[in-house]
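J.: Return a 3D structure for these sequence lines:
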Amino acid sequence: MVSGPPIGEDRGFLAGQIAFVAAPTEIATEARQSLIGRYGECKLSQAAVVVALGGDGFMLETIHQVLALEVPVYGMNRGSVGFLMNAYNEDDLPVRLSRAQAAELHPLRMRAVTTSGTIEEALAFNEVSLLRQLRQASKIRILIDGRVRLAELSCDGVLISTPAGSTAYNLSAHGPIVPLSANLLPLTPISAFRPRRWRGALLPSSAEVLFEALETDKRPTAAVADFTEVRDIVSVAVSEDRSVTVTVLFDPDQGLSERIIAEQFTV
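T.: Sure, this is the predicted structure:
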């Protein structure tokens, strides 16, 4: 994940070339109509930039939606937390877009195998998490680059996150915040019962991680990549996919790298 310089006006972020998408909330849809009234409406397929109006969850949905289009996404907060969003402001939007700082994000690729033999693949720009489905704890074996590193983790779950996602679910599970330039992936347990004192690990971004669910008939486990859920898994392979890139735009001095550093000093 790389944070870059301002994108520059040569990208052509002008009125009429901005596609506005909004979360299905009143405040977001009203903002979209107001912005379209000022700057015009453009189809996603013809846009030079996409402006997403909502919260972080909707921003993730938008990133997945526009991957194939290879257009940058600029979020404006019409939700709650808005860590991935810029402040909402309707004025001088084309100028702000031309001055925005770009961050290139690479997702994790999840390959999950279920008890029925089905194989499901999905991308995650925040994290891939394994979660118990029923009242009993999951039991999970963890292999890194083909080597067993934890023979049995009894837990509510475990997750591996991107640096950009390290401030989300990973942080809530007491995992470390990771700067974008660190090339590290936090591996964090969720309510670990055994080994009780294991707090997780920091892995190189090149790591190939394999989770194996144990006692699947008694302890069913689900895997979630951002908002894609696969239930009754047997194994989940996760690695960073650098062949996939999305560009997210931030206002000057409010770039994603700065936000991640500042979050570590929030009390």
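
J.: contacts and neighbour counts: CA atoms only from here.
T.: Fine.

J.: contact partners of whichever strand or helix holds Pro186?
T.: Using DSSP states H and E, Pro186 falls within strand 184-194. Under the contact criterion CA atoms under 8 Å, 6 or more residues apart in numbering, strand 184-194 has outside partners 152-163, 166, 170, 173-178, 198-205.

J.: What are the buried residues along that strand?
T.: In terms of neighbour count (16 or more other CA atoms under 10 Å), strand 184-194 has its buried residues at 184-193.

J.: before we move on, back to that, mark which of the contacts of strand 184-194 are buried, thanks.
T.: The neighbour count (16+ other CA under 10 Å) marks 152-163, 166, 170, 173-178, 199-200, 203, 205 as buried among the contacts of strand 184-194.

J.: Please report how far Leu256 lies from Pro176.
T.: 16 Å (CA to CA, to the nearest Å).

J.: One more, so I can put them side by side:
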Amino acid sequence: MSPLPPRPPLKIAFVASERPEAEQARGRLAARYGSVSPAAADVIVALGGDGFMLETLHDNLERRTPVFGMNRGSVGFLMNDFEEDHLLERLAVAGHTVIHPLQMDAWDADGAVHSGLAINEVSLLRQTCQSAKLRIWIDDTVRLEELICDGCMVATAAGSTAYNLSAHGPIIPLDARILALTPISAFRPRQWRGALLSHEARVRFDVLEPEKRPVSATADSFEVRRVTRVDVRERRDLALTMLFDASRSFEERVLAEQFNS
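T.: Take a look at the predicted model:
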């Protein structure tokens, strides 16, 4: 039997945030391991914080190349520890975490529709000192006739430890196939704490009194102002892959976060 041909070397694209320590790390790693463009890469190594990881994933929506993050920023929940040695070995045994983004379709006051994708959450926020008034539909049924609040969001499991957690929403295991519907500073009904929804649920927000109480809608960093209606659903046809060190998977991070004081 003839021996198997050797595997071609792994093609890595190193990308970095604008932080000096991230840019410097990219230069050293590219010199050591070689670097190609993201379009030609087998894997993308993102150097920065969680915000830059989200930016890299958004930039990679069409290619869907796996992304391995290393923390060179201020927040690193989505990142692996930074270490210049043994990178190829780490990539070879890294665990794969697949996430599906949310689709946001937002109608503005002029009737135009704006669409965006969110890896973490779609959030609605009041634009002025006036509280927002929202009506919430789930799968074509009105579930909350009027929510008076600073805002409301739909968060993915991957995003449940981000803004959603800060708004006292639940942390969701990645394999739960659940979305979190979480109010932001609810005033009426004051005791409403949100809901857990099937990942197949279709959520619709109607903005009540939009002229008096203007509201913006944001899909991660894509913002639409003066919205009158926002529809949110999961895009199962889009799959993004994050890579994590085998010793500390993303699932383990989410579980551990629930026991942090």
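
J.: What TM-score do the two superposed chains give?
T.: With the length set by TM-score structural alignment, normalised by the length of structure 2, the two chains reach a TM-score of 0.96; 255 aligned residues with a CA RMSD of 1.0 Å.

J.: hang on, the earlier thing: just the ones of the buried ones among the contacts of strand 184-194 of structure 1 in helices?
T.: Asn170 (DSSP state H).

J.: Tell me the residue in structure 2 aligned with Leu210 of structure 1.
T.: Matched by TM-score structural alignment, Leu210 of structure 1 corresponds to Arg204 in structure 2.

J.: again with Gln133 of structure 1
T.: Aligned partner of Gln133 of structure 1 by TM-score structural alignment: Gln127.

J.: which residues sit in contact with its match?
T.: Per CA under 8 Å, 6+ apart, neighbours of Gln127 of structure 2: 213-216.

J.: redo that, cut-off 7 Å
T.: Contact partners of Gln127 of structure 2, counting by CA atoms under 7 Å, 6 or more residues apart in numbering, are 214-216.

J.: which bit of structure 2 covers the strand holding Pro186 of structure 1?
T.: Using TM-score structural alignment, strand 184-194 of structure 1 pairs with 178-188 in structure 2.

J.: do stretch 58-75 of structure 1 as well
T.: With TM-score structural alignment as the criterion, stretch 58-75 of structure 1 aligns to 52-69.

J.: One more: stretch 149-160 of structure 1?
T.: Under TM-score structural alignment, the match for stretch 149-160 of structure 1 is residues 143-154.

J.: so when I look at Arg26 of structure 2, I'm seeing a strand, right?
T.: No - per DSSP: H, G, I helix; E, B strand; the rest coil, Arg26 of structure 2 lies outside any strand segment and is helix.

J.: so it makes contact with Ala16?
T.: Yes - using CA atoms under 7 Å, Arg26 of structure 2 makes contact with Ala16 at a distance of 6.3 Å.

J.: Against Ser138 of structure 1, how distant is Leu84 of structure 1?
T.: Distance of Leu84 of structure 1 to Ser138 of structure 1, computed by CA to CA: 31 Å.

J.: Please enumerate the helices of structure 2.
T.: 20-33, 50-59, 87-93, 163-166, 250-257.

J.: got those helices as CSV, with distance to Arg235 of structure 2 columns?
T.: What follows is the helices of structure 2, written out as CSV (distance: least, CA to CA, whole Å):
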stretch, distance to Arg235 of structure 2
helix 20-33, 31
helix 50-59, 14
helix 87-93, 27
helix 163-166, 19
helix 250-257, 21
